[in-house]
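J.: Sequence first, predicted coordinates after that:
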Amino acid sequence: MRFAATYRDGVSAEGRPAFVVADGAFLVIEVEGGRPMRWPAAEVRDADPPEAVRPTLRLRRLGSDERLSVDDAEAAAAIRAACPDLAKGEGGGRAVWRPVLLWGGAAVAVVGLFFWLVLPALAGFIAEAIPSDLERRFGARLVPGIADAVGRRTGEGTAVCGDSDGDARLTALVDRVRPPADDIVPLRVWVVRSPLVNAVALPGGHIVVFSGLLGFAESGDELAGVLAHEIGHVMLRHPTRMAIERATVSAFFGLFFGDVAGGTVLGGVGTLLLGNAYSRDMERAADELGADILGRNGLDPRALARFFERLSAQYKDQERLLAFFSTHPPSDERAAAFDVPPAEIRPIDPEQWRSVRRMCGK
C-alpha cells in the first residue's frame, strides 16, 4: 500500500508531499515532480528518541539529513514491520557514541598538550617569579613528608638525623661545596635515616641526603660531588619547576577526588622529587654545573666519577631499580662528564667526612 507522507531533503525546512511504499527490503519514496527514492530498510531509523511520545512517525536515513514523516497509524505499523532496525542507533549505537568519542578525544588531546608542552614552559616562568622566601618555606614543608615516607625512626625520635643549619659537622662539609651564587640561593642540607642510595633537591635550596648514600660513598669528596649535582638543580630552579608541575597536576585531579590543596598536592610533589623525575636534559645541565662548582672549590670531580663507576659495577643492569637513577643518564656517561681533573685539589678532610658519615649512627 501507498501511504501519504511528508519528505524533507535536509537542505531546506520546507516539507514536500510524498508517498511511501514498503517494498521488500526498501522503502520507496515518491515525491511529486521527482524520481522515486529507495531507502534500504536496514538503514532506516526513528528520528525521535525512544522516550518521545508523538502520533507522527519521523524517519531518517543513516548518513543523511533527509527526513520522512507519516501520520497514519496503519502506515506507521507497516513501516515498523518492514524496518526491523528502526530503534537502533547510528551503526548500532555509533550515532550516540561518535560525538562523545570525538569530543572526548579532543579534550584528552588538549589536556595532554597542556601538560606536555604548555605546563613545563609555564612552570619555568612561574618558578622565576616566585619570591625566594616563599620558595624556601615551601621546600621546608616537604622535608618532614619525605622523612616520614621513606625514613626510619629510632624509638620516639624522628628520621631526620640533622641538618646543616644546626650540625657543625655537616655545616663544615657543606661550606666546601657552596657555589658563588649561595647569597642568592641559600642551602640547607638534611640527613635522613633511610637505606636509599639517594639524594634529592627541593625548592628553596633544601637538599635531603639519605644515610644509605652516606654508607655507599667512600669519601667526603664523593658526597661533595653528589651535593654539587643537587646544588646544580637548585641553582637552575629545577625542583621548583617540577614542584609547580606536580602541584598543578595534583590540583587538577584533586578536583575529581576532593583534595585540591591538601595532602594530595604536597604528597604528589614530595613523591615526584624523591623519584628525581627530571628530564635527561635537566640532569645533564645539573651535572655540568655541579662539575664546575667542584672545580671552582678545589674539589675533585673525578671522585663523583668513581662513585658512579662503582655504583654501575655493583648494580649493573639494576640501575633503574635505584631511586637515584630513575631518570638519570647512564652511570658510564655521567662518569665521563665528571672525569676532568681540576687545576687545584683540596680534598675533604677524612675525619670531617667520618664525622658526617656517623650522623645517623651505625
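T.: Perfect, I can see it now. Numbering: from 1, shown residues only.
J.: CA only for contacts and neighbour counts going forward, please
T.: Will do.
J.: in the strand or helix carrying residue 79, what counts as buried?
T.: Element membership of residue 79 [criterion: DSSP states H and E] is helix 73-82. Neighbour-count burial for helix 73-82 flags 75, 76, 79, 80, 82 (criterion: 16 or more other Cα atoms under 10 Å).
J.: between the residues you listed, which is nearest residue 288?
T.: Distances from these to residue 288 were compared by Cα to Cα; the smallest belongs to residue 80, at 76.3 Å.
J.: could you list every residue that touches residue 354?
T.: Shown here is residue 354, whose contacts under the criterion Cα atoms under 8 Å, 6 or more residues apart in numbering are residue 220.
J.: Revised request: answer the last question for residue 19.
T.: Per Cα under 8 Å, 6+ apart, neighbours of residue 19: 2, 3, 4, 5, 6, 29, 30, 31.
J.: next one: residue 81
T.: Residues near residue 81 by Cα under 8 Å, 6+ apart: none.
J.: what about it, distance to residue 280?
T.: The gap separating residue 81 from residue 280 is 66 Å, by Cα to Cα, to the nearest Å.
J.: Save the contacts of residue 19 as a markdown table, and put in secondary structure too.
T.: As requested, those are exported to a markdown table (DSSP: H, G, I helix; E, B strand; the rest coil):
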| residue | secondary structure |
| --- | --- |
| 2 | strand |
| 3 | strand |
| 4 | strand |
| 5 | strand |
| 6 | strand |
| 29 | strand |
| 30 | strand |
| 31 | strand |
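J.: The structure to be compared is supplied as follows:
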Amino acid sequence: MPRVMQLQLHDDPLRRRPATLLEDWPTMRQLARSAAAAGAEVRVVSVCEVAEQHRVDGVDYLFLPRAALAQQLQAWRPQLLHVQGLAQGLALPPLLDRWPELPVLLQDRADRPPRPWRWLAWRRALARARGVMFCDAGQAAPWRRRGLLAPGAQVYELPGSSSDFGPQPRDAARARCGMTGEPALLWVGHLDANKDPLTVLDGLARAAPYLPDLQLWCCYGSNALVPEMRARVAADPRLRGRVHWLGRVPHGQVETLMAAADALVQGSHREATGFTVLEALACALPPLVTDIPAFRALLGAPAEAGRLWRVGHGEGLAQALLSLMREPEAARRAAARQRFEHCLSPTAWGQRLVAIYEDALRP
C-alpha cells in the first residue's frame, strides 16, 4: 500500500477557513477519497493560515501554515508526494532539501509554461518530479519543448478528478427545473474568450433551421461576453427566443440540469481537464465539445461518448449537433455513461491514480 501525502501549496486568496475549503474544493476530497478506496494510505496537507485537522471519509486533512510543512513531512514520512499544480513545484526545492530521495509527482492544474527568463528556475524546481500527470499526454509537449521537465520524468495520463454525479430520468428532471427544448442544450462555464460562446451561438444559428425547437440554457459565473452574446441573439432571428440566461446556479442544481438536457455544449480553446464535461458524462449527458486534448481524453477515441468539433468553427458545431441528434436518445446516453463508468468513475479513476503511484515508486 503506497503511503502518499497529497500536497496543496496554493495560498487561498479568499483566506477561507479549512472547513469552508473542504466544501468549496470538492476535487481535493475526491482525489483523496478515490485514492484511499483504491488502496493507498493518504494524508492531505494544505497550506492555510489557520491550523486545523479534519477527518472525512477516513482521510486526514491537515491545514497548516507553510512554515509547518517540513515538520509534517518529518512526522508522517510519506513514500511519495503528490503535488497539485506544476507551478507549485517552485516551492519544493527549499522544502525538500532534507529529503533528496523522496519521489514527487506533479499534477497539472491548468498551468502554463513560464516566460523564457524564468525557465532556469522552473527547470531546477521541476527536476525533482519523477512524474507529471496530465489529462492527455499531448499537454506535456509545451513543457518538453522548453526543456522544463527532467528527461527521465514520466508523463502519466489522468483527468484532474472524478465526479459523484449520476443519471436521472430526463422528464422528472425537466419537471423540477423547468427546462424545455427538443433538443435542449446546456452550457456550464464562464462566458469568456477561452470558452468561446460566440462561436457556439454561431453553430446553433446554423443548426436551428433543422431543429425548430432547439433551446440553449446557460449557467455561468463570469459574464464578460454577455453583452456581445445578447446583441448577437437579438440580431439573428434564428436565435431569438432560444437562449435562456440562468447565471450562477448551485453546484447541486447543475446535476439536475444535466439530467434534463440532451447535450452539453462547450467551445473551449484550452482546458486542463474540463470538469463540466466529466460531470456530464457522469449524468449520461453526451458532450458536444471542441477537439482539444483534454476533451479527446475524456470522450475516448473516436469520440465514443459524444461529438468533437474544431475550435472556432461554428459550422463544425452545427454538423456535430445534427449528427448527434440523429442517434437514438437511449443509445447516446448509454454511451456517455458507459465511458464514465469504465474510465472516469471514482472507482476507475482511483485505481488509475494508485497504479500511477505504484509505478512512480518502482526503482
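T.: Yep, that arrived. For clarity, every value in this text was computed on a predicted model and none was experimentally measured.
J.: Tell me how they score on TM after superposing.
T.: The TM-score (TM-score structural alignment, normalised by the length of the first structure) is 0.20; 131 aligned residues with a Cα RMSD of 7.3 Å.
J.: how about the contacts of residue 19 of the first structure in JSON lines, adding distance to residue 308 of the first structure and neighbour count?
T.: As requested, the contacts of residue 19 of the first structure are exported to JSON lines (distance: Cα to Cα, whole Å; neighbours: other Cα atoms under 10 Å):
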{"residue": "2", "distance to residue 308 of the first structure": "88", "neighbour count": "14"}
{"residue": "3", "distance to residue 308 of the first structure": "87", "neighbour count": "18"}
{"residue": "4", "distance to residue 308 of the first structure": "87", "neighbour count": "17"}
{"residue": "5", "distance to residue 308 of the first structure": "83", "neighbour count": "23"}
{"residue": "6", "distance to residue 308 of the first structure": "82", "neighbour count": "19"}
{"residue": "29", "distance to residue 308 of the first structure": "81", "neighbour count": "24"}
{"residue": "30", "distance to residue 308 of the first structure": "84", "neighbour count": "20"}
{"residue": "31", "distance to residue 308 of the first structure": "84", "neighbour count": "17"}
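J.: Same list, the residues you listed, but as TSV with distance to residue 247 of the first structure please.
T.: Supplementary listing: those in TSV, determined by distance: Cα to Cα, whole Å:
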residue	distance to residue 247 of the first structure
2	68
3	66
4	65
5	61
6	59
29	62
30	65
31	64
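J.: Just the closest of those to residue 148 of the first structure, please.
T.: Among those, and counting by Cα to Cα, the member closest to residue 148 of the first structure is residue 6, at 74.4 Å.
J.: ok, the buried residues of helix 73-82 of the first structure vs residue 105 of the first structure, which is closest?
T.: When the buried residues of helix 73-82 of the first structure are compared for distance to residue 105 of the first structure (Cα to Cα), residue 80 wins out at 35.8 Å.
J.: Against residue 7 of the first structure, how distant is that closest one?
T.: Separation of residue 80 of the first structure from residue 7 of the first structure (Cα to Cα): 18 Å.
J.: where do the strands sit along the second structure?
T.: For the second structure, the strands defined by DSSP state E occupy 3-8, 41-47, 52-56, 59-64, 80-84, 104-107, 129-134, 154-157, 184-188, 215-219, 243-247, 263-265, 287-290, 307-309.
J.: Indicate which one of the ones you listed is closest to residue 257 of the second structure.
T.: Closest approach to residue 257 of the second structure among the strands of the second structure (Cα to Cα): strand 184-188, 7.6 Å.
J.: Could you quantify the relative orientation of the closest one and strand 243-247 as an angle?
T.: Orientation of strand 184-188 of the second structure against strand 243-247 (axes from the mean of the first three to the mean of the last three Cα atoms, to 10 degrees) gives an angle of 30 degrees.
J.: between strand 184-188 of the second structure and strand 215-219, how many degrees?
T.: Using the same axes, to 10 degrees: strand 184-188 of the second structure against strand 215-219 is 20 degrees.
J.: Just list what strand 184-188 of the second structure packs against, helices and strands only.
T.: strand 215-219, helix 251-260, strand 263-265 (3 or more Cα pairs under 8 Å, 6 or more residues apart in numbering; DSSP states H and E).
J.: closest one to residue 207 of the second structure among those?
T.: Nearest of these to residue 207 of the second structure, taken as Cα to Cα: strand 215-219 at 11.1 Å.
J.: quick revisit: will you turn the strands of the second structure into a markdown table that also has mean neighbour count and distance to residue 170 of the second structure?
T.: Formatted as a markdown table, these follow (neighbours: other Cα atoms under 10 Å; distance: least, Cα to Cα, whole Å):
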| stretch | mean neighbour count | distance to residue 170 of the second structure |
| --- | --- | --- |
| strand 3-8 | 21 | 38 |
| strand 41-47 | 22 | 37 |
| strand 52-56 | 13 | 32 |
| strand 59-64 | 20 | 35 |
| strand 80-84 | 22 | 36 |
| strand 104-107 | 26 | 35 |
| strand 129-134 | 24 | 33 |
| strand 154-157 | 20 | 33 |
| strand 184-188 | 24 | 11 |
| strand 215-219 | 22 | 15 |
| strand 243-247 | 14 | 19 |
| strand 263-265 | 26 | 12 |
| strand 287-290 | 28 | 16 |
| strand 307-309 | 23 | 20 |
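J.: Dump those into TSV; add distance to residue 171 of the second structure as well.
T.: Putting those into TSV (distance: least, Cα to Cα, whole Å) gives the following:
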stretch	distance to residue 171 of the second structure
strand 3-8	41
strand 41-47	40
strand 52-56	35
strand 59-64	38
strand 80-84	39
strand 104-107	39
strand 129-134	37
strand 154-157	36
strand 184-188	12
strand 215-219	16
strand 243-247	19
strand 263-265	15
strand 287-290	19
strand 307-309	23
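J.: among these, which is nearest residue 339 of the second structure?
T.: Residue 339 of the second structure lies closest to strand 287-290 among the strands of the second structure, at 11.6 Å (Cα to Cα).
J.: Mind jotting down where the helices sit in the first structure?
T.: 73-82, 94-113, 119-129, 132-150, 168-175, 211-216, 220-235, 238-257, 263-274, 280-296, 302-315, 331-338, 350-357 (DSSP state H).
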